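# Quick one, what's the 3D model for this:
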Amino acid sequence: ISWSKPTDLVALLKHFNFVRTCHSFCSSTTFPAIPHSTNQDPFVHRSAKTLSCLLKQRPPISQLKQIHAQVVTQAFSSHASLTLSLIHCYLSAKTLTSARTLFDHYPSPSQPTRLWNLMIRAYSKLQNSQESINLFHQMLALDHLMMVVPDKYTFTFVITSCSHQISVVYGQMFHGMVIKNGFESNLFVGNSLITMYSVFARIEDAHKVFNQMSDRDVFSWTSLVRGYAKNEDMGRACEIFDTMPLRNDVSWAVMISGFVGCRRYIEALRYFKDMSCDDKVKPNEAVLVCALSACAHLGALDQGNWIHAYIDKNGITQSSNISTALIDMYAKCGKIDYASRVFNGISKPDVHNFTSMISGLSIHGLGKDALCVFHQMLAENAKPNEVTILGVLNGCSHSGLVEEGSSIFYRMESSWGVLPKIE
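All right, here's what the predicted structure looks like:
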């Protein structure tokens, strides 16, 4: 056998190791049932059509590996449609490495645009990853015989990836390519550009994109509002919000969180009240948490009680974030007993719930109680963070628990990885 490249042998060895690994799955009989199947062993001579049917069911990762083993051992690896389905399934299972391996060995002269889009989209969801951009450049570098033309989805996904980079340069470069290829008025591409420019505080550029879009949806409007709110220009955010043809819960959440972020708590609660009067939308978790935060900063116990009653009346699940916000609100409004009642009603408190309760007890001068909750936290294997340590140390300080506080201080780095700071 002649090898054109040394890497061919490496690739073959990797492939052999994969087949050997997959072979161990072939004794399992945990495949999902297939309509009109016979009584034959589920791993004996499955047809390509049958395997394709199995893949359409989006099986869990253990079964997916078994199906992949069948594809390899029965020499179906040259079936492009099966490979595409496997990639779909691996991406659905968030197993990006396996999907990329199949992509790199796709059984065709070149991968179709749809497949490039799948991979670019998968990488675009990763923070601090440049692989979407690398893949896009790789796609453009194909020679004319294998040339793949990027479409509106390609640009949407790669520009989304640009939002995770440290510089706006890539986004500007792809924006130029969007214009050159005639996609500047496309809804999805436009939305991704608005988001990207907003991330880098280029809000005027985002607004220009918005103005050039022939078609806009609620996401377009909300993205622009978010851009102005993020840059603390709540005046412009309000102007755009007031002219929105349609608002959803995210639109309201952006406005309310924007006001809270700018420490304009009264306006935040006013917008929350307006939202609660709108029959077309219901407050989501983000809205409720922001509204409770505004109540906490204002000491607005009556509004906080009303929000708590609203949560109970409408059967809204008290998530960790909502419970934490309720504890914080009651503690800062002087109702530490109410805060304790919320905390004690949580079946399995997490680090945020514990931290909020400890901090609340500390600001009320209840250092022994804060220390008790801290020990409960350690007993339940919840790892304290920097805010937790600060809260319990404040509690010890206010209650004269010098020995206990000193013990926690000297253990904070070795036991919990929290570095001492000026606070």
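# Please make it C-alpha for all contacts and neighbour counts, starting now.
Fine.
# who's in contact with Leu298?
Counting by Cα atoms under 8 Å, 6 or more residues apart in numbering, Leu298 touches 265-266.
# if I look at it, how far off is Asp328?
Computed as Cα to Cα, to the nearest Å, the Leu298 to Asp328 distance reads 12 Å.
# Tell me the buried residues in the helix or strand containing Gln66?
Element membership of Gln66, judged by DSSP states H and E, is helix 61-73. Neighbour counts over helix 61-73 (16 or more other Cα atoms under 10 Å) mark 63-73 as buried.
# quick one: which of those residues is nearest Val218?
Leu64 (37.5 Å; Cα to Cα).
# wait, doesn't that closest one sit right on Ile87?
No: counting by Cα atoms under 8 Å, Leu64 sits too far from Ile87 to count as a contact (10.5 Å).
# re earlier: who does the very next helix or strand once past the helix holding Gln66 touch, helix- and strand-wise?
Counting by DSSP H and E, the element after helix 61-73 in chain order, helix or strand, is helix 80-92. Contact here means 3 or more Cα pairs under 8 Å, 6 or more residues apart in numbering; DSSP states H and E; on that basis helix 80-92 packs against helix 48-56, helix 61-73, helix 96-104, helix 113-124.
# wouldn't Ser362 be in contact with Ala370 here?
Yes: applying Cα under 8 Å as the test, Ser362 and Ala370 come out as touching, 6.1 Å apart.
# which residues do these two both contact?
In contact with both Ser362 and Ala370: 392, 395, using Cα under 8 Å, 6+ apart.
# related to what we said a few turns ago, any chance of the buried residues of helix 61-73 in a markdown table, plus distance to Ala99?
Below are the buried residues of helix 61-73 laid out as a markdown table (distance: Cα to Cα, whole Å):
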| residue | distance to Ala99 |
| --- | --- |
| Gln63 | 15 |
| Leu64 | 12 |
| Lys65 | 12 |
| Gln66 | 15 |
| Ile67 | 14 |
| His68 | 11 |
| Ala69 | 14 |
| Gln70 | 16 |
| Val71 | 14 |
| Val72 | 15 |
| Thr73 | 18 |
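# between the residues you listed, which is nearest Ile256?
Leu64 (43.7 Å).
# give me every residue that touches that closest one.
55, 86, 89-90.
# Quick one: buried ones out of these?
For the contacts of Leu64, buried by 16+ other Cα under 10 Å: 55, 86, 89-90.
# which two of these lie the greatest distance from each other?
Farthest-apart pair in the buried ones among the contacts of Leu64 is Leu55 and Tyr90; separation 10.1 Å (Cα to Cα).
# want to put them side by side, so please do this one too:
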Amino acid sequence: MPDRDTVAWNTMLGAYAQHGIVDGKKILFCLIANLNFVSWTTMLTAYAQNGYPSDTISATAMISAFAATGNDREACALFENMPERNVFSWTALLQGYAENRLLDKAKSYFDKMPAWNLVPWTVLVVSYAQSERLEIAQDLFVEMPERSIVTWNALLAAIGHAKSLEEAKLFLVTMPAWNLVTKNTISQIKEVKQSETTS
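Reported below is the predicted structural model:
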């Protein structure tokens, strides 16, 4: 079949499911092509009918897969249809929006989360910092119940690039710990500021 579209792939996937073929290279071959919500729904149904668990973990993995390929609508649709969600499924959707620079959507789902851990906080702070939306990143950073070296370094870089080397150094003094990324970030900020001065 020289011209394969999503309908054709889904038909083939459904045929495999009806015959109980839910594992191995044939299923993966089908899924490599154009994924959509029907593809994943068929896959989940096939696993469920053949005794495999179709649970929150499976759906969360699929949300991550959709998000990683820029299919944020499909990721959201799957998330909204989940009968049960946990912090990992919430974080998968949040990270998908963040990676595709849909930060307002990411923040809206973050605000709806029934519970948080360090990961969604970190995803949001780092994403806002890297997008040069420093004020929001700083506000979230202050609100964080606990912080990781990743969030400290992200905010350090954002402050250094958006403001001055001196302000970055002031922030550096407040950091409870440094690592190689911290030192490299300061070096990069120095180089950028020096080039701005000489240009």
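# tm score of chain vs chain?
Taking TM-score structural alignment, normalised by the length of the second structure as the basis, the two superposed chains have a TM-score of 0.71; 176 aligned residues with a Cα RMSD of 3.5 Å.
# possible to save the helices and strands packed on helix 80-92 of the first structure as a markdown table with distance to Val168 of the first structure?
Formatted as a markdown table, these follow (distance: least, Cα to Cα, whole Å):
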| stretch | distance to Val168 of the first structure |
| --- | --- |
| helix 48-56 | 39 |
| helix 61-73 | 37 |
| helix 96-104 | 26 |
| helix 113-124 | 15 |
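# looking at the ones you listed, which is closest to Leu378 of the first structure?
helix 61-73 (34.3 Å).
# Which stretch of the second structure is the closest one matched to in the alignment?
Residues of the second structure matching helix 61-73 of the first structure are absent, with TM-score structural alignment as the criterion.
# what does stretch 232-252 of the first structure give?
Mapped onto the second structure using TM-score structural alignment, stretch 232-252 of the first structure covers residues 101-121.
# Straight-line length of the matching stretch, end to end?
Terminal-residue distance, stretch 101-121 of the second structure (Cα to Cα): 16 Å.
# quick check, nearest of the contacts of Leu64 of the first structure to Tyr197 of the first structure?
Tyr90 (31.6 Å).
# Nearest residue to that closest one in space, please, no chain neighbours.
Excluding its sequence neighbours, the residue lying closest to Tyr90 of the first structure (Cα to Cα, 6 or more residues apart in numbering) is Ala99, at 5.5 Å.
# That neighbour: how many residues sit nearby?
23 (other Cα atoms under 10 Å).
# re the thing from before, now do the helix holding Gln66 of the first structure: distance to the chain's middle.
29 Å (Cα atoms, centre = their mean, to the nearest Å).
# Also stretch 171-180 of the second structure?
How far stretch 171-180 of the second structure lies from its chain's middle: 26 Å, per Cα atoms, centre = their mean.
# Repeat that for stretch 164-172 of the second structure.
On Cα atoms, centre = their mean, the centre of stretch 164-172 of the second structure falls 29 Å from that of its chain.
# Pull out the buried residues from that stretch.
In terms of neighbour count (16+ other Cα under 10 Å), stretch 164-172 of the second structure has its buried residues at 165, 168, 172.
# Onto which residues of the second structure does stretch 84-95 of the first structure map?
With TM-score structural alignment as the criterion, stretch 84-95 of the first structure doesn't align anywhere.
# what does that stretch contact?
Residues contacting stretch 84-95 of the first structure (Cα under 8 Å, 6+ apart): 52, 55-56, 58-61, 64, 68, 96, 98-100, 102-103, 115, 118, 122.
# Selection in ChimeraX covering whichever of the residues you listed are buried, please.
Command for ChimeraX that selects the buried part of the contacts of stretch 84-95 of the first structure, burial taken from 16+ other Cα under 10 Å:
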select :52,55,58,59,64,68,99,100,102,103,115,118,122
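# Does Glu74 of the second structure lie in a helix or a strand, and which?
When elements are assigned from DSSP H and E, Glu74 of the second structure belongs to helix 72-80.
# what's that helix aligned against in the first structure?
Mapping helix 72-80 of the second structure onto the first structure (TM-score structural alignment) gives residues 203-211.
# What lies in contact with that stretch?
Contacts of stretch 203-211 of the first structure (Cα under 8 Å, 6+ apart): 184, 190-191, 193-198, 216, 220, 224, 227-228.
# Let me know the closest of these to Arg20 of the first structure.
Ranked by distance to Arg20 of the first structure (Cα to Cα), those are led by Met196 at 44.6 Å.
# Please determine how far the closest one is located from Arg202 of the first structure.
Counting by Cα to Cα - Met196 of the first structure and Arg202 of the first structure are separated by 9 Å.
# Between those two, which is the more surrounded one?
Counting neighbours by other Cα under 10 Å for Met196 of the first structure and for Arg202 shows that Met196 has the greater number, 27 against 17.
# isn't that one right up against Val158?
No: with contact defined as Cα under 8 Å, Met196 of the first structure does not reach Val158; the gap is 10.6 Å.
# so how many other residues sit close to the closest residue to Arg247 of the first structure other than its chain neighbours?
Among residues not flanking Arg247 of the first structure along the chain, Val218 sits closest, at 6.5 Å (Cα to Cα, 6+ apart). Val218 of the first structure: 14 surrounding residues under other Cα under 10 Å.
# From Trp252 of the first structure, how far out is Val218 of the first structure?
Separation of Val218 of the first structure from Trp252 of the first structure (Cα to Cα): 11 Å.
# can you check Leu82 of the first structure too?
Here the criterion is Cα to Cα. By it, Leu82 of the first structure lies 44 Å from Trp252 of the first structure.
# between those two, which one's more packed in?
The residue with more neighbours, out of Leu82 of the first structure and Trp252, is Trp252; 24 against 21, by other Cα under 10 Å.
# Surely the more buried one is in contact with Glu285?
No: assessed by Cα under 8 Å, Trp252 of the first structure is found out of contact with Glu285, at 11.6 Å.
# quick revisit: for the buried ones among the contacts of Leu64 of the first structure, which one is nearest Glu232 of the first structure?
For those, the minimum distance to Glu232 of the first structure (Cα to Cα) is 40.9 Å, reached by Tyr90.
# List the residues that contact Gly235 of the first structure.
Going by Cα under 8 Å, 6+ apart, Gly235 of the first structure touches no other residue.
# okay, the contacts of stretch 203-211 of the first structure in TSV with secondary structure and distance to Phe354 of the first structure next?
Converted to TSV, the contacts of stretch 203-211 of the first structure look like this (DSSP: H, G, I helix; E, B strand; the rest coil; distance: Cα to Cα, whole Å):
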residue	secondary structure	distance to Phe354 of the first structure
Glu184	coil	49
Gly190	helix	43
Asn191	helix	39
Leu193	helix	40
Ile194	helix	38
Thr195	helix	35
Met196	helix	36
Tyr197	helix	38
Ser198	helix	35
Arg216	coil	43
Ser220	helix	38
Leu224	helix	36
Gly227	helix	33
Tyr228	helix	34
